[in-house]
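A.B. asks: Below are the sequence and a predicted model for it; my questions follow.
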Amino acid sequence: MEDFYINNASMDTSYNYSSINDSLDYYVDSDSYEDAPLFIDVMEWIIICAGLPLTLGAIAAVYSLVRNDHVAPVYIINLLISDLIQLCCITVRKYVLNDIIYFTYFYGVMASVGFMVCISLERYLLITQPLWYRFRRNIKTSLKLCVVVWILPLVYVLPLYFDVDFYVRETIFVVVFLLPLPLFIFFLVGTLKALSAARSVPADEKRRIVAILIVVLLIYTLLFLPSIIWSLVVEARENRIFHTMASLLLKLSPLADLTMYVFIRKGIIDKLLASMCGKMFNKQEMNSMSNDNMSASCNETI
C-alpha cells in the first residue's frame, strides 16, 4: 500500500504517494477523521506490548518441540521470527522515519506468507501422502526450504529499494499475495477429503491439522486480503477508512499467528477440537469401515 500523507504544516489535505509501498503508517486529515490517529496509535501499542513478549515466548516454547521427526515447528518458528521482524519495525517506526524500516517490514510480511504456505503444505502432505512424508521428511530439507522462503521476498523488496515503477511494484505485490490463497483452499479441501484414508494418523492429530489449515486460511482471508483489495481496486485506494483498516489488519497478523502454537500443543485445546470435529471424524471413519466391510464381503463372495 502506498503511504497517505497529510501536510500538517499548512493543514491542507494532499495525497503524496511516495515511492514506498507502505501499509506500516497512515496519516489522516484530522478535520474529517479526527479519532483515527489516536485509535491507530493505541492499537499499535497494544499489538507491540502484547505481540513482542508473546512471540518471544512462543519461539522459545516451539523450539523445544523441534525433533528430527517433527518438521512443522521449524516452519512455525520461522513464521514467528518473521512476525518478530514486523513487530520490531512497527516499534521502531514510532521513533524513526527511515525507508529501511519500510523495506524490512514488508520483507517480514512476505516471509510470513511464505511460511504459512509451508505450514499448510506440510500438514497437507502428512494426511494425503503419509508414507512419502514419513520417509522423506527431515530437518535438513525443511531448513533448505526455509532459506528459499527467506530469499523470495527480495523479489518485491528490491524493486522497492530501486524505486521501480509503481504499477510494476503493485503487480508483483498482487501476484505474490494472491498466489497463496488458492493453495490454502486446495490444501484444506484436499486434507478434508483424505482424512478417512489416513489410518496411521491419530484422531487428535487429525483435528489439530484441520484446525491449523482453517486458521491459516482465516488469517490470510481476514487480515491479508483487504491489502490485496486495496492494491486492485481504485475506489478502495481513495477510501481512507478502508486504507486505515486494511493497514491495521495487516499489523494484527503477528498476533493471529500465535494461534499456530496453540494448535500444535496437546492439551485443553484437544477437548475443544474433539467436541467441534468429533462428529465429522466419526462419520468419516464409519463410512470408511463400511466401505472396507463391503470390499471384504465382495472378496469372500468371489
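C.D. replies: Nice, thanks for sending it over. Numbers count the residues shown, from 1 in each chain.
A.B. asks: Please count neighbours and contacts with C-alpha atoms only from this point.
C.D. replies: Fine.
A.B. asks: neighbours of residue 24, just the number please.
C.D. replies: 21 (other CA atoms under 10 Å).
A.B. asks: The one 5 residues further on too?
C.D. replies: For residue 29, the count of nearby residues is 19 (other CA under 10 Å).
A.B. asks: Just confirm it contacts residue 6, I think it does.
C.D. replies: Yes: contact criterion CA atoms under 8 Å: residue 29 and residue 6 qualify, at 6.4 Å.
A.B. asks: residues shared between the contacts of the two?
C.D. replies: residue 13 (CA atoms under 8 Å, 6 or more residues apart in numbering).
A.B. asks: Please enumerate the strands of the stretch 151-300 of the chain.
C.D. replies: Taking DSSP state E, counting those that start in this stretch as the criterion, the stretch 151-300 of the chain carries no strands.
A.B. asks: hey, where'd the helices end up in it?
C.D. replies: 154-161, 166-178, 180-194, 203-219, 225-232, 234-238, 240-251, 253-257, 259-264, 268-301 (DSSP state H, counting those that start in this stretch).
A.B. asks: and the longest one with helix 180-194, angle?
C.D. replies: Relative orientation of helix 268-301 with respect to helix 180-194: 50 degrees, computed using axes from the mean of the first three to the mean of the last three CA atoms, to 10 degrees.
A.B. asks: ok, now the first one?
C.D. replies: Going by the same axes, to 10 degrees, helix 154-161 is angled at 160 degrees with respect to helix 180-194.
A.B. asks: What are the contacting residues of helix 154-161?
C.D. replies: By CA under 8 Å, 6+ apart, helix 154-161 touches 19-21, 103, 106-107, 169, 172-173.
A.B. asks: make it 10 Å
C.D. replies: 19-22, 99-100, 102-107, 110-111, 163-166, 168-173, 176 (CA atoms under 10 Å, 6 or more residues apart in numbering).
A.B. asks: Please indicate which of these are buried?
C.D. replies: Among the contacts of helix 154-161, the ones that count as buried by 16 or more other CA atoms under 10 Å are 19-22, 102-107, 110-111, 166, 169-170, 173, 176.
A.B. asks: From those residues, which land in strands?
C.D. replies: Among these, none falls in strands (DSSP state E).
A.B. asks: next up, a second structure to put side by side with the first:
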Amino acid sequence: MFYIRHLGSYIVTNTITKCYQHERYFLEVVMWIYVCVCLPLTVLIIYYVCCVMQRSQVPVIYYTNLLLSNLIRICIMIVWIIRVESSMSGIIYNLCEMVGLYFKVCIALERCFFITLPLLDCLRQPKSSVLLCVLVWAFCIVSFPLAIVLHQFIHLRIYAALPGPLFIFCLARTFRALPAATSVPTQEKRRSLGILILLFFKYFVLMIPIYIFHNERIPFEINWIFFLLCPFVDLVLCLFMRQGRIDRLLACLCSSV
C-alpha cells in the first residue's frame, strides 16, 4: 500500500531497486534506522504486552496483532536491504501494512465503545476479540492479493480510505461522551482519549499523504520521513496501554512548562 502511485510495480518489487541512484542512499539509511531501532523495540514491547500487562486493562490482543504485523514488515525490510528480489516480499509487506491499519481501527472502536457504551463490552471479551482478529487477518489475506491479481488497484485506495471516517467518528463521539461517562474513571477517560488522538494524528498527518495522494505531490525525502515516523507512533501507544502512564506523562509536561 505504500507508494500508491505505481502499485503494479512497487507492491511486487524491491522498493530500493525501483529508486534512482541519487535516492537509493537516502532510502537505505532510512531503512537501516527503521530496522535497527524498531526491531529491538518491537520485540521488547511484544514481550512486555504479552507477559506483563493485564489483559483486562486495554485491547491488548489488538495491539499485539498490530505489533506482529509491524514485526513482519521489519523482516521484509531486511530482505529489501540485502537486495533480495522477490515479488512475494512486496505483497506481504503491504498486506501487513493493511492489517496494521485495520487493527488500529479495532483499537479505536474498542476505546470508543468503552467510553460511550461501557455495558457493551463485546470487543473486550476474549472470544469475540479473537474472532475479530481472525476476521481482520482473513479479510486482508483474501482481499489484498485478490486486488493485485485482478489489477483492481483502486480497491486498495478504498481499503486505505475506509478507516478515515471511523477514526473521526470514534474521536468525536468519545470526546462528546466524556462528561456523561460518570461510571468510567477519569484515568481511563484520559487514556482512551489519548489513544484516539494518537491514532487520529497518525492516520491523517502521517499516513494519508502516503496512502491517498500521488507520490509526485510529496518530496521524496518528506515521504520517507513520514514512513519512518509511522512505526514509532505505534510503539508510543504502549505508553497509553499501561495504567497510570498518562497521568505521569501529563504531570511531566506540566512541570516542564
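C.D. replies: In hand now; what should we look at? What you are looking at is a predicted structure, and each value in this text was computed from that prediction instead of being measured.
A.B. asks: Give me the TM-score for these two chains.
C.D. replies: In this superposition the chains share a TM-score of 0.86, using TM-score structural alignment, normalised by the length of structure 2; 250 aligned residues with a CA RMSD of 2.8 Å.
A.B. asks: Okay, and which of the buried ones among the contacts of helix 154-161 of structure 1 map to helices?
C.D. replies: In helices, defined here by DSSP state H, the members of these are 102-107, 110-111, 166, 169-170, 173, 176.
A.B. asks: By how much does stretch 246-253 of structure 2 deviate from structure 1 on average?
C.D. replies: When structure 1 is superposed, stretch 246-253 of structure 2 averages 4.4 Å from its matched positions, counting by mean CA distance after the TM-score superposition for structure 1.
A.B. asks: can you pull the contacts of the closest residue to residue 28 of structure 1 other than its chain neighbours?
C.D. replies: Leaving aside its chain neighbours, residue 28 of structure 1 sits nearest to residue 6 (6.4 Å; criterion: CA to CA, 6 or more residues apart in numbering). Residue 6 of structure 1 makes contacts with 12-16, 26-30, as judged by CA under 10 Å, 6+ apart.
A.B. asks: Please repeat the previous calculation with a cut-off of 7 Å.
C.D. replies: 13-14, 27-29 (CA atoms under 7 Å, 6 or more residues apart in numbering).
A.B. asks: Out of the residues you listed, which is nearest to residue 255 of structure 1?
C.D. replies: Nearest to residue 255 of structure 1 out of those is residue 27 (CA to CA; 23.1 Å).
A.B. asks: The closest one: how many residues sit nearby?
C.D. replies: What residue 27 of structure 1 shows, counting by other CA under 10 Å, is a neighbour count of 16.
A.B. asks: Looks like it contacts residue 4 (just checking).
C.D. replies: Yes: look at residue 27 of structure 1 against residue 4 with CA atoms under 7 Å: they come within range, at 5.9 Å.
A.B. asks: on that earlier part again, can you tell me which two in the ones in helices among the buried ones among the contacts of helix 154-161 of structure 1 are farthest apart?
C.D. replies: Using CA to CA, those span at most 21.4 Å, a distance reached by 111 and 166.
A.B. asks: circling back: and the residue nearest to residue 28 of structure 1, how close does it get to residue 218 of structure 1?
C.D. replies: Residue 6 of structure 1 is 33 Å from residue 218 of structure 1, where distance means CA to CA, to the nearest Å.
A.B. asks: what do you get for residue 268 of structure 1?
C.D. replies: Counting by CA to CA, the gap from residue 268 of structure 1 to residue 218 of structure 1 is 22 Å.
A.B. asks: more neighbours, these two?
C.D. replies: residue 218 (14 against 9).
A.B. asks: For that one, what is the corresponding residue in structure 2?
C.D. replies: In the superposition onto structure 2, residue 218 of structure 1 corresponds to residue 201 when matched by TM-score structural alignment.
A.B. asks: and what of residue 273 of structure 1?
C.D. replies: Correspondence of residue 273 of structure 1 to structure 2, assessed by TM-score structural alignment: residue 250.
A.B. asks: tell me the contacts of residue 194 of structure 1?
C.D. replies: With contact taken as CA under 7 Å, 6+ apart, residue 194 of structure 1 is in contact with 127-128.
A.B. asks: what lines up against it once you look at structure 2?
C.D. replies: Residue 194 of structure 1 maps onto residue 177 in structure 2, by TM-score structural alignment.
A.B. asks: which non-adjacent residue is nearest the equivalent of residue 161 of structure 2 over in structure 1?
C.D. replies: Using TM-score structural alignment as the criterion, residue 161 of structure 2 maps onto residue 178 of structure 1. Counting by CA to CA, 6+ apart, residue 228 is the residue found nearest to residue 178 of structure 1 once chain neighbours are left out, at 7.4 Å.
A.B. asks: Report how many residues lie close to that neighbour.
C.D. replies: 20.
A.B. asks: Matching it against structure 2, which residue comes up?
C.D. replies: In structure 2, residue 228 of structure 1 lands on residue 211 (TM-score structural alignment).
A.B. asks: Its match is in contact with residue 161, isn't it?
C.D. replies: No: in this structure, residue 211 of structure 2 is not within contact of residue 161 by CA under 7 Å, at 8.0 Å.
A.B. asks: ok, back up a step: next step: the contacts of residue 6 of structure 1 restricted to helices.
C.D. replies: Among the contacts of residue 6 of structure 1, no member falls in helices (DSSP H).
A.B. asks: Nearest to residue 210 of structure 1, out of those: which one, please.
C.D. replies: Taking those together and measuring to residue 210 of structure 1 by CA to CA, the closest member is residue 27, at 39.5 Å.
A.B. asks: and the gap between residue 22 of structure 1 and residue 247 of structure 1?
C.D. replies: 9 Å.
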